[in-house]
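**Student:** Got a predicted structure here, sequence first:
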Amino acid sequence: MAPICGVQFLVLLYAMALVFQAALASDPSPVQDFCIAEKNSPVFINGLACKDPTLATAADFFFAGLDVPGNTMNRVGSNVTLVNAAVLPGLNTLGVSIARIDYAPYGLNPPHTHPRATELLTVLEGTLYVGFVTSNPENRLFVKTLRRGDVYVFPAGLVHFQFNVGNVDAVAIAALSSQNPGVVTVANAVFGTRPPVAEDVLTKAFGVDKGVIDELRAQFNQVGS
C-alpha cells in the first residue's frame, strides 16, 4: 500500500472528524443492557444517573396512561403526553421516547422544534394537516394531509406543526429518537421569555410596530421590556 501523503492525511483526518461529530449528534449508545434512571441522584450528568441494576424491577420498564385523552381545553386546542426517561426510567440511555398528541376540532400543535430528536408521527384518529420547514436560506415548506394510519417524519431540529382540519377530535402517536427530545415552541420562545426579549429586537426582526409586539406578548401574559 502506498504511503499516505500529508494532504491525504489531512483529508482523512477531516473526514474522520465529520463522522465522529455525526456520531455524537444523537443520544449516546448504551454500554450495558439497561440503565434505570435514578431521578433522586445528587449526581448531575448529561442525562440521568443509573440506579443499581440489581434493584431493577419490571415496573422500571412500564408506563400506563397513553390510552387516556389529554386535556385540549387551552389556547391552541392540543395536548402532548410525553413518555420520556423522566417518567419511564427504563428508557434512560436507550435513545427513544414516545408521545400521545390529542387535538380538539381545529386544534393546533404549534410550530416547534425538537433540538435532540427526529419525530415519526402516526395518525390514529382524525385528519391532520402537517408540515415542516427546512433551514435557512431555503426555508422550503413540506406539507401533507394525513389520515388514520398515515405516517410522517419530521427531521431533527426543523420547525414543524400539526393542525386538525376536521370537526372531530384527532389523536396521533409520535416516536422520537431521544430519551429527552426537548421542545422549543417558536411563539413561546420569542414572545413568552422571562425576562422578555428587548422590544427593539422584536420590532426589527418581524418588521412590525410596538403595538403588534405588545398584542402578541399579551397572548403569553408577557409584559413589555
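**Tutor:** Happy to help now that I have it. Residues are numbered from 1 along each chain as shown.
**Student:** CA atoms for contacts and neighbours, from now on please.
**Tutor:** Noted.
**Student:** Which residue is the nearest non-sequential neighbour of Tyr103?
**Tutor:** Leaving out its chain neighbours, the residue that sits closest to Tyr103 by CA to CA, 6 or more residues apart in numbering is Ser78, at 4.4 Å.
**Student:** so how far is stretch 104-124 off the chain centroid?
**Tutor:** 8 Å (CA atoms, centre = their mean, to the nearest Å).
**Student:** next one: stretch 48-66
**Tutor:** 23 Å.
**Student:** got the buried residues for that stretch?
**Tutor:** Leu48, Ala49, Cys50, Lys51, Asp60 (16 or more other CA atoms under 10 Å).
**Student:** Secondary structure and distance to Val208 for these - can I get that in TSV?
**Tutor:** Formatted as TSV, the buried residues of stretch 48-66 follow (DSSP: H, G, I helix; E, B strand; the rest coil; distance: CA to CA, whole Å):
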residue	secondary structure	distance to Val208
Leu48	coil	43
Ala49	coil	47
Cys50	strand	50
Lys51	coil	52
Asp60	helix	51
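**Student:** Just send those residues back as CSV, with distance to Val11 too.
**Tutor:** Formatted as CSV, those follow (distance: CA to CA, whole Å):
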residue, distance to Val11
Leu48, 37
Ala49, 38
Cys50, 39
Lys51, 43
Asp60, 46
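**Student:** Take this one as well and set it beside the first:
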Amino acid sequence: MSLPKLFIIFCFLVSFTSATSVIDFCVADFNFPVGPAGYPCRNPANLTVDDFVFSGLGVAGNTSNIFRVGVTAAFDLTFPALNGLGLSMARLDIGVGGVVPIHSHRVSEVIMVIEGTIIAGFISSDNTAYFKTLNRGDIMIFPHTLLHFQVNVGETPALAFVSLNSANPGFQFFTTSIGANDLPTDVVQKITLLDAAQVQRVKRIFGGTN
C-alpha cells in the first residue's frame, strides 16, 4: 500500500477515534448494569445543573459505631456525574479515639485535614511504615493498593476530606474481610496468628460465622 493511502487511512482512524471516545461527561444511568468502564450514560437532553452538584459532604457523618468514624462518600453510586471521570471524594468524621481501620483500594488517595489531629499512614510492599501526625491544613498521599489508616489522636473530633482517582475506588477493610464471612475460625487463626477468642469476637461484631 502506498504511503499516501496509509496516511489517509491513519487520518480517518484518528478522526473516528476522537469522535467516538471523547465526550464531555457521562452521568451514570443506573437502569443498566455497570461494566469495567463504568455505567452507561444518561441522555444529556434530560440533564440539569443539579445533576452535577452534590451537597452530601456538608453533612457530618454518623460516628456512633465501633470505629467511631463516619464516612460520607461522593462516588459514582451517590454522585452519578462522577461516572467515567476518574475521581471521587469522601468526608471523614472521626470521633475522639476513632479510627479509619487499615484498608486498601485500587487507586491512590489524598487526604486533607480540616479540623483536629490525626495520625495517618500507609505500609509499603516491603513492610515499611510511613506515618505522621497531621494537623489542620496538612495533606498526605496514600499510593494505590497499599494498606493505610487514620487515627484521631486529638482531644476533639477530627474532620478530613479525601480525594481518589476513581469514581468507584473499591474498599477492602482488613478487619471486616476476616470477620464478615464464613471462613473457618481455625483457618483465620493460621493466616492471622490471632487466637480463637479474638477471631470469634471479630466474627460476632461483623456477622461472620464458623
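**Tutor:** On my side now, so go ahead. Computed from a predicted model, the values in this text were never measured in an experiment.
**Student:** residue boundaries of the helices in the second structure?
**Tutor:** 3-21, 174-179, 185-192, 196-206 (DSSP state H).
**Student:** can you list these in CSV and add mean neighbour count and distance to Ala90 of the second structure?
**Tutor:** Listed next are the helices of the second structure as CSV, based on neighbours: other CA atoms under 10 Å; distance: least, CA to CA, whole Å:
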stretch, mean neighbour count, distance to Ala90 of the second structure
helix 3-21, 11, 28
helix 174-179, 17, 20
helix 185-192, 14, 30
helix 196-206, 16, 23
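**Student:** Make JSON lines from the ones you listed and add distance to Ala167 of the second structure to it.
**Tutor:** Listed next are the helices of the second structure as JSON lines, based on distance: least, CA to CA, whole Å:
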{"stretch": "helix 3-21", "distance to Ala167 of the second structure": "18"}
{"stretch": "helix 174-179", "distance to Ala167 of the second structure": "22"}
{"stretch": "helix 185-192", "distance to Ala167 of the second structure": "32"}
{"stretch": "helix 196-206", "distance to Ala167 of the second structure": "27"}
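**Student:** Relative to Glu109 of the second structure, which of these is closest?
**Tutor:** Glu109 of the second structure sits nearest to helix 174-179 of all the helices of the second structure, at 17.6 Å, using CA to CA.
**Student:** what sits against the aligned partner of the residue nearest to Tyr103 of the first structure in the second structure?
**Tutor:** In the second structure, Ser78 of the first structure lines up with Val69, judged by TM-score structural alignment. Val69 of the second structure makes contact with Gly61, Asn62, Thr63, Leu92, Asp93, Ile94, Gly95, Gly98, Val99, Val100, according to CA atoms under 8 Å, 6 or more residues apart in numbering.
**Student:** what stretch of the first structure does stretch 89-96 of the second structure fall on?
**Tutor:** Against the first structure, stretch 89-96 of the second structure falls on residues 98-105 (TM-score structural alignment).
**Student:** Tell me, how many residues neighbour the aligned residue in the second structure for Glu38 of the first structure?
**Tutor:** Taking TM-score structural alignment as the criterion, the aligned counterpart of Glu38 of the first structure in the second structure is Asp29. Residues within reach of Asp29 of the second structure, counting by other CA atoms under 10 Å, total 17.
**Student:** Which residue comes closest to Asp29 of the second structure once chain neighbours are left out?
**Tutor:** Using CA to CA, 6+ apart, the nearest residue to Asp29 of the second structure is Arg42, at 5.0 Å.
**Student:** Repeat that for Val162 of the second structure.
**Tutor:** In space, and not counting its chain neighbours, Val162 of the second structure is closest to Ile111: 4.3 Å by CA to CA, 6+ apart.
**Student:** returning to what we had before: of the helices of the second structure, give the one that comes closest to Ala120 of the second structure.
**Tutor:** Taking the helices of the second structure one by one with CA to CA, helix 174-179 is closest: 16.4 Å.
**Student:** Give me the mean distance between that closest one and the first structure.
**Tutor:** When the first structure is overlaid, helix 174-179 of the second structure sits 0.7 Å from its aligned residues on average, using mean CA distance after the TM-score superposition for the first structure.
**Student:** Residue nearest the middle of the second structure, spatially speaking?
**Tutor:** Central residue of the second structure (CA atoms, centre = their mean): Pro169, 4.1 Å from the mean position.
**Student:** Under the alignment, what does that residue map to in the first structure?
**Tutor:** Aligned partner of Pro169 of the second structure by TM-score structural alignment: Pro181.
**Student:** And Thr145 of the second structure, by the same measure?
**Tutor:** So, by TM-score structural alignment, Thr145 of the second structure is matched to Gly157.
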